[in-house]
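Undergrad: Model the following, please.
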Amino acid sequence: MRCRPGSLWLDLTSNDPRVATEIASVAAAAGIASVGAPMGGGPGDARAGTLRFYTGGAEAAIDRVAPVLALLAREGGIVRTGDRIADGYTTKLLVNHLWFGQAVAVTESMLLAQSLGIAPASFRDALVGSAGESAFTTGSLDRLLAGDYLESFGIDRVVEELDAVIALAEETGTPFELSTLVGRIHRDALERFGAVDGELLAAKLLEEQAGSTLRAD
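TA: Below you'll find the predicted structure:
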């Protein structure tokens, strides 16, 4: 299918911002507007109406697609990140990157607490309202403690997103050592378990390395 001049390309994927910029440039030369609106959230958010969209592009173009996004987002919301199509993708990738880092940091802390005799449920409760509380501890830690490694998203896709962010940091000369380590742990998980579904397989890898699993009694 070919887009006609005057039409608009709306991309909801977690695209590489560099690739999206190149595609948008080609589209613009053909008279086609572009909006990047990568989606934040998973199947549960889709059912609950709490999806979030990180939009990037010209204001007029975003206004054109706002009614469509509003229907999809419902209670979630539309976040305008900038007037370049790359801005939405970069923001979404960084948001996800922070969550992946939280998953690793919390898992390591939980494993150390457990090895020192603190029950996982007790440490989880101690995190509530503390400086260590995060989107991961409030939204996903209980699922990890139940043995759920979040099979709604593939570990290979996690690695793709982290690799894209790390590449952007390298290109801009931005210090990114801790995040690079997070990426390596997820790549090790991909190598260990293969390209299967499991957004928290890095946590499972850390459990294996520790010789201990995290479960709430």
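Undergrad: Every contact and neighbour count from this point should use C-alpha atoms.
TA: Will do.
Undergrad: Which residue ranges of the protein form helices?
TA: Applying DSSP state H to the chain gives helices spanning 17-29, 43-48, 59-73, 85-115, 120-127, 135-139, 141-145, 155-172, 177-193, 201-210.
Undergrad: in this structure, which residue is closest to the centre?
TA: Nearest to the geometric centre of the chain sits residue 96, at 2.4 Å (Cα atoms, centre = their mean).
Undergrad: now the other sequence, so there's something to compare against:
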Amino acid sequence: MRVGFVGIGRLGRHLAASLLRGGFALTVHDRDSAAAAPLVEQGAVWAETPGSAAAGADAVITCLPSPAAVAAVLEGEDGVLDTLGHGGTWIDMSTNDHHELQRLAALAASRGLATLEAPVTGGVHLAATGEITVIVGGDTAVVRAHMPLLEAMGGRVFHVGPLGRASEIKVITNMLAFVHLVACGEALMLAERVGLDLRQAWEVIAASSGTSFVHETEGQVILNGSYDIGFTVDLALKDLGLVLDLGEETGVPLDLAARTRERFVEARARYGGSAWSPMVVRLLEDAVGVDLRAPGFPATLEPE
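TA: Here you go, the predicted structure:
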């Protein structure tokens, strides 16, 4: 299977590398050609435009930071929809708005193209090892045809239903992650202020009923002081906006999500949108006047 891959960011480069390891013929494009250079060294072909990445491909994957970026790559000049051949498949691995996904999928269908959505969850470090979770929405036959491709990138692959369902569950999982992140910071600060050893406190929480995936992963880079989880405040706000829109559409009041979004808005105002998302905990550190630090924690969870 010949695959085009558009979006070689912190996440995309690992997903694309997994495809190369899986033996897929890969053509890559990113606005920053330097980001794709390591993949080209490993055997990928560089494409100057998204359309060039799609030309001759059986499937094109997009892994981009926003719904607007996805639309630009598909519909823009020399875009994917102009060059992906009839019978090809567009696979969006971005965290997208389910309405926008459906709109673009209809455009793709009018040109004889199939669409799958396949957002991932679990963190950049799991993408690096090929163990990230892949959530798939789309027609069952199309999913089956592309399962080897999806399994090459992820450890667990869930087909959750028709197109749109994966986008919905993805923003729900992200909502939980951001709420857990704020709660993790408060728990660690309480532990520090009562005089507990922070490393041991982290270990006790990780072994308790109060643990979470976020505590066990992002808690480490908070205690290191790097906050580097490979995911920015701007991306968190984009995802929180999507889940709050979903709550409004369905009549579900999302009080915790709304308050969490307020904290991320404060973090963006204080530290900038390109700051790593765990910097939201820095707000509490600044308010209390105490840095949450403990020895022995890594600056990043990505393998060297």
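Undergrad: re earlier: can I get the helices of the first structure in TSV with distance to residue 8 of the first structure?
TA: What follows is those, written out as TSV (distance: least, Cα to Cα, whole Å):
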stretch	distance to residue 8 of the first structure
helix 17-29	9
helix 43-48	24
helix 59-73	8
helix 85-115	12
helix 120-127	45
helix 135-139	34
helix 141-145	39
helix 155-172	25
helix 177-193	34
helix 201-210	38
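Undergrad: looking at those helices, which is closest to residue 10 of the first structure?
TA: In terms of Cα to Cα, the element of these nearest to residue 10 of the first structure is helix 59-73, at 7.7 Å.
Undergrad: Can you tell me what residue 102 of the first structure aligns to in the second structure?
TA: Alignment note (TM-score structural alignment): residue 102 of the first structure maps to residue 180 of the second structure.
Undergrad: same question but for residue 168 of the first structure, I mixed them up
TA: So, by TM-score structural alignment, residue 168 of the first structure is matched to residue 246.
Undergrad: Ok, residue 87 of the first structure next?
TA: Checking TM-score structural alignment: residue 87 of the first structure goes with residue 165.
Undergrad: who's in contact with the residue nearest to that match when sequence neighbours are not counted?
TA: The spatial neighbour of residue 165 of the second structure that comes closest, neighbours along the chain excluded (Cα to Cα, 6 or more residues apart in numbering), is residue 137 at 5.7 Å. Applying Cα atoms under 8 Å, 6 or more residues apart in numbering to residue 137 of the second structure gives the contacts 116-118, 143, 159-167.
Undergrad: Select only the buried ones of those residues in PyMOL?
TA: Here is the PyMOL command that picks out the buried ones among the contacts of residue 137 of the second structure, judged by 16 or more other Cα atoms under 10 Å:
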select buried, resi 116+117+118+143+159+160+163+164+165+166+167
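Undergrad: So of the contacts of residue 137 of the second structure, which two are at opposite extremes in space?
TA: Going by Cα to Cα, the pair spanning these furthest: 143 and 167, at 15.4 Å.
Undergrad: Count the neighbours of residue 291 of the second structure for me.
TA: Here the count is done by other Cα atoms under 10 Å, and residue 291 of the second structure has 16 residues near it.
Undergrad: How many neighbouring residues does the match of residue 168 of the first structure have?
TA: So residue 246 of the second structure, with other Cα under 10 Å, has 18 neighbours.
Undergrad: sorry, back to before: for the match of residue 102 of the first structure, which non-adjacent residue is closest in space?
TA: Nearest to residue 180 of the second structure is residue 214, by Cα to Cα, 6+ apart, at 6.4 Å.
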